[in-house]
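Colleague: just the structure for this:
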Amino acid sequence: MATEQRTRRAPATETSSAQCIREVLAGFRRCENAAAESVNLVPSENRLSPLARLPLRSDFYNRYFFNDGLDPDFWQFRGGQQVAELETELAVHNLAQLSGASHVNVRPISGMSAMMIAMAGLAGPPGGTVVSIDSASGGHYATEDVARRLGFRSRCVPVVRGSVDTALLTRFLSEDQPRLVYLDFQNCRWELDVAAVSALVREHSPDTLLHVDCSHTLGLVLGGAMANPLDQGADSMGGSTHKTFPGPHKGVLMTRSDTVRDRLRDAQFRMVSSHHFAETMALGFAAAEFAHFGRAYARQVIANARFLGESLHEAGFDVVTDDGHITETHQLWVRIGDAAATTAFSQRLFEQGIRVNVQVDLPGVPGPALRLGVNELTFVGGGPEALTALVDEFSGARAGRTADGKGAQRVRDACGAPYHFTDLA
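Modeller: As a prediction, this is how the structure comes out:
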């Protein structure tokens, strides 16, 4: 009798609601299976390893965890008590080791959450000035508006080939004495020259803090393939953890300054309640794997981006270059034609299981273009052989070759070993 009371059984005649759920579930499973076999070239996305996916289906997904100091008298919420070290040790410790940061805050729930915390914590009371990168030259579309909504005056500087307009930045630093310079580079084929900005800040406005949003390049920075902003004079850095860094949808903030740590922590405490504990655990597993695989992966990402760009160019595609320069990051951009042609091309690739990102406002590229990223394909083991197969699929889509739905499979069959453990989950 007790068992019957605890178990809610389906009625003998299935209701229309239950049937609807079954149909939706079947469709969901088909899409999930297709996604698992796809080739994804969206630069702002990545794939979780089997190990990092484990917490997302656990009971901990619905639990709060506030006691990151592990105070024995502060277990107000005990749902995460027995696995607390997955955040305090596995995630924080590994990210600190990878970044060389003394302090790591894994509480932001996304890159945008990290952006708002950084601004609120570092730019002081409303009314001051925040300088950021102009979206027209690669900065995030929302940064300027977020600064204004938080009550700050916004100033924007352009970036050309990774270099900030030094004359304009010097003027802003001298005239406005901004409280924060927030460097975020969303559409980027060049490595951002953080050291030059840091030198200008120290010379013209030494009380200004410098924060670098590495959302797109975090994996390349932590993997040592790009310069660490903290080594280049930034007071703090951070961003999302699911682009070149192959983690969950989360955000992270890092610093070597006790004062900056306290200001970020204070803002985070008031702006984030649930920090999505299961995602933080997933971040811990991803960071532990990255400590093992990250350096090789990061180097291969950049090598793959250049190889793919050169191969597409040789195949006759209109790859965006600057005097022959294709990329220094995970991104490369390819023009296909007008909006209709670009959409049709993207759809033909999609029918082959290959997913690309169409953008209409890339810096210096009027009209639509493909913003491609090789980060996820690299993570699952893609190298020159897989990229050569990929170029053949691009050529087939351009020629109007009839889709057989096996393009992604041909590319994945040419991949080597992935940059994560395959036998631990």
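Colleague: contacts, neighbours, all on C-alpha from now
Modeller: Fine.
Colleague: mind checking how far stretch 331-347 is from the chain centre?
Modeller: Mean C-alpha position of stretch 331-347 versus that of the full chain (CA atoms, centre = their mean, to the nearest Å) differs by 23 Å.
Colleague: first-to-last residue distance for that stretch?
Modeller: 20 Å (CA to CA, to the nearest Å).
Colleague: contact partners of it?
Modeller: Here stretch 331-347 makes contact (CA atoms under 8 Å, 6 or more residues apart in numbering) with 43, 187-189, 305, 309, 317-320, 326, 355-356, 358, 367-374, 397-398.
Colleague: show me which of those residues are buried.
Modeller: Burial by neighbour count, judged by 16 or more other CA atoms under 10 Å, picks out 43, 187-189, 305, 309, 317-320, 326, 355-356, 358, 368-374, 397-398 from the contacts of stretch 331-347.
Colleague: check which helices and strands the host helix or strand of M112 sits against.
Modeller: Using DSSP states H and E, M112 sits in helix 111-122. Judged by 3 or more CA pairs under 8 Å, 6 or more residues apart in numbering; DSSP states H and E, helix 111-122 is in contact with helix 143-149, strand 209-213, strand 236-240, strand 251-255, helix 258-271.
Colleague: kindly recompute the last result at 10 Å.
Modeller: If contacts are counted by 3 or more CA pairs under 10 Å, 6 or more residues apart in numbering; DSSP states H and E, helix 111-122 sits against helix 143-149, strand 180-184, strand 209-213, strand 236-240, strand 251-255, helix 258-271.
Colleague: mind putting these in TSV, mean neighbour count included?
Modeller: Formatted as TSV, those follow (neighbours: other CA atoms under 10 Å):
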stretch	mean neighbour count
helix 143-149	18
strand 180-184	26
strand 209-213	26
strand 236-240	27
strand 251-255	27
helix 258-271	16
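Colleague: one more sequence to fold, the one below, so I can look at both together:
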Amino acid sequence: MPVTPALDPDVLRRQDPELADILRGELDRQSTTLQLSAAENFASPAVLAALGSPLANKYAEGYPGTRYHGGCALADAAEHLAAERARELFGAEHANVQPHTGSSAVLAAYAALLRPGDTVLALGLPDGGHLSHGSPAHLSGRWFDFVAYGLDPETGLVDHDEVRRLARAHRPKAVVCGSIAYSRHFDHAFFREVADEVGACLIVDAAHPIGLVAGGAAPNPVPYADIVCATTHKVLRGPRGGLLLCGGALAGRVDRAVFPFTQGGAQMNVVAAKAAAFGEAATPAFAVYAHQVVANARVLAEHLAAEGFTVTTGGTDTHLITVDPAPLGEDGRTARGLLAAAGLVLDCCPLPHTQERGLRLGTAAVTTQGMGEREMDRIAALLAGVVRGDIAPGAARIEVRELTGAFSPYPA
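Modeller: Predicted coordinates:
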């Protein structure tokens, strides 16, 4: 069998050395700094191989068996495999694996269930809601009338009393359950109860925890939601893309909302890479990994609190942690810059009930590298030392390189 150009490591170096240098530089950046962004991970070699496969050449507009282009038999097989694996992995009657992004999946869920002008109840952006949950800068905020529920100012947890009160007052057509910065599990049964009480649909945006769900380390929203939206990267370790899960009764509406309503042809190399990721996520090894991600996050949160950071909700149930660095003398944006200079890569996020920004970090990528609870102690000390000014970024960078040298994302 001939080696395809995408699988030949020297082809880009020979043909486009300028671009090859950029890609080598990015691999070096990822391999020598600590990837603590809650939204990022390292895709497996199998996923990367599928992304660079000949399916990248295939235009497969439509769905298996009803494509608008010829030569789609193997593209159909790849999509069938990805959808079947997703259904089995999450216990769903139907899976659509075509959404290009998590936001695309959310928009398709809205398109399947709502009409412009409908009222939607979702977590407010200052409390950790996503742009697709009603930001005025996003299509969702322009097409629909969003009402925001929030977090309890004392506990940092979802205010269930407010959710129920707002649902009864506004009678939304849909309730959205999900966040990009909430470190605890959502109570899916509660949200289902509230949605049923007011005659609303329940959309669960599980972009962050879906990988933990796959590994049995987080509750599965599928039995409660009308539609579950998710991403296939983050903890799931797949390619960048979206996923929709629903019951059989909504399958046709969901599929039409993806194609042709919100996007065109599927990216078949990405669909194949999703199939690879779903296959890996169904293994016992992935379940061990998912539980270790959570164990690492809990230990990291404990050590960050001991170092002086204010940890929102007092801890975490997931891969995700949000902290306020103010007790250490810096605001979130300044702290992020200092940490980036030290090779500690993470994100900012709003701090609920304040005008300030904190830090959002996660343990998915470092756990993929093989790091455990001992390394979380060391990472917490580095984070605190740099933010407090006890450790210069340059000195911390040396220690980060030692740590990443012992835990390579892609061992030779």
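Colleague: whichever residue in structure 2 pairs up with R295 of structure 1 and N220 of structure 2, how far apart?
Modeller: If you follow R295 of structure 1 across to structure 2 using TM-score structural alignment, you land on A287. Going from A287 of structure 2 to N220 of structure 2 by CA to CA gives 14 Å.
Colleague: quick check: neighbours shared by those two?
Modeller: 212-214 (CA atoms under 10 Å, 6 or more residues apart in numbering).
Colleague: can you tell me which of those residues lies closest to A206 of structure 2?
Modeller: In terms of CA to CA, no member of these lies closer to A206 of structure 2 than V213, at 9.1 Å.
Colleague: alignment lookup: that closest one to structure 1.
Modeller: Under TM-score structural alignment, V213 of structure 2 pairs with V221 in structure 1.
Colleague: same check, this time on A297 of structure 2
Modeller: Under the pairing rule here (TM-score structural alignment), the equivalent of A297 of structure 2 within structure 1 is A305.
Colleague: so where do the strands sit in the stretch 51-200 of structure 2?
Modeller: Along the stretch 51-200 of structure 2, counting by DSSP state E, counting those that start in this stretch, strands occupy 59-60, 94-96, 119-123, 145-149, 174-177.
Colleague: put together CSV for those strands, with distance to D161 of structure 2 on each row.
Modeller: Shown next, in CSV, are the strands of the stretch 51-200 of structure 2 (distance: least, CA to CA, whole Å):
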stretch, distance to D161 of structure 2
strand 59-60, 47
strand 94-96, 33
strand 119-123, 13
strand 145-149, 10
strand 174-177, 15
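Colleague: closest to A230 of structure 2 out of these?
Modeller: Of the strands of the stretch 51-200 of structure 2, nearest to A230 of structure 2 by CA to CA is strand 94-96, at 10.6 Å.
Colleague: the closest one vs structure 1, average distance?
Modeller: After superposition onto structure 1, the average distance of strand 94-96 of structure 2 to its aligned residues comes to 0.5 Å, using mean CA distance after the TM-score superposition for structure 1.
Colleague: show me what that strand is packed up against.
Modeller: So strand 94-96 of structure 2, by 3+ CA pairs under 10 Å, 6+ apart, packs with helix 73-90, strand 227-231, strand 242-246, helix 251-256.
Colleague: which of those sits closest to R13 of structure 2?
Modeller: Once these are compared by CA to CA, helix 73-90 is nearest, at 29.4 Å.
Colleague: and the closest one, how far out from the chain's middle?
Modeller: 21 Å.
Colleague: and the aligned partner of A249 of structure 2 in structure 1, what does it touch?
Modeller: Under the alignment (TM-score structural alignment), A249 of structure 2 maps onto T259 of structure 1. T259 of structure 1 is in contact with R265, counting by CA under 10 Å, 6+ apart.
Colleague: any idea how far T259 of structure 1 lies from G128 of structure 1?
Modeller: Per CA to CA, T259 of structure 1 is found 19 Å from G128 of structure 1.
Colleague: and if you look at Q76 of structure 1?
Modeller: 38 Å.
Colleague: comparing these two, which shows the higher neighbour count?
Modeller: Between Q76 of structure 1 and G128, counting by other CA atoms under 10 Å, G128 is the more crowded of the two (17 against 11).
Colleague: wait, the more buried one sits on P178?
Modeller: Yes: with contact defined as CA atoms under 10 Å, G128 of structure 1 reaches P178; the gap is 6.5 Å.
Colleague: residues contacting whichever residue in structure 2 pairs up with Y64 of structure 1?
Modeller: Counting by TM-score structural alignment, Y64 of structure 1 lines up with Y59 in structure 2. Applying CA under 10 Å, 6+ apart to Y59 of structure 2 gives the contacts 67-72, 75, 264-268.
Colleague: highest neighbour count among those residues?
Modeller: Ranking the contacts of Y59 of structure 2 using other CA under 10 Å puts M268 first, with 28 neighbours.
Colleague: distance of the match of A297 of structure 2 from G407 of structure 1?
Modeller: Distance of A305 of structure 1 to G407 of structure 1, computed by CA to CA: 19 Å.
Colleague: and for R155 of structure 1?
Modeller: Remark: distance between R155 of structure 1 and G407 of structure 1 (CA to CA) = 46 Å.
Colleague: between the two, tell me which one has more neighbours.
Modeller: G407 (24 against 20).
Colleague: quick one: map that one onto structure 2.
Modeller: Match for G407 of structure 1 (TM-score structural alignment): E399.
Colleague: what strand or helix carries its match?
Modeller: Going by DSSP H and E, E399 of structure 2 is in helix 393-406.
Colleague: residues making contact with that helix?
Modeller: By CA under 10 Å, 6+ apart, the surrounding residues in contact with helix 393-406 of structure 2 are 30-35, 337-344, 366, 369-371, 375, 378-379, 382-383, 385-387, 391, 407, 411.
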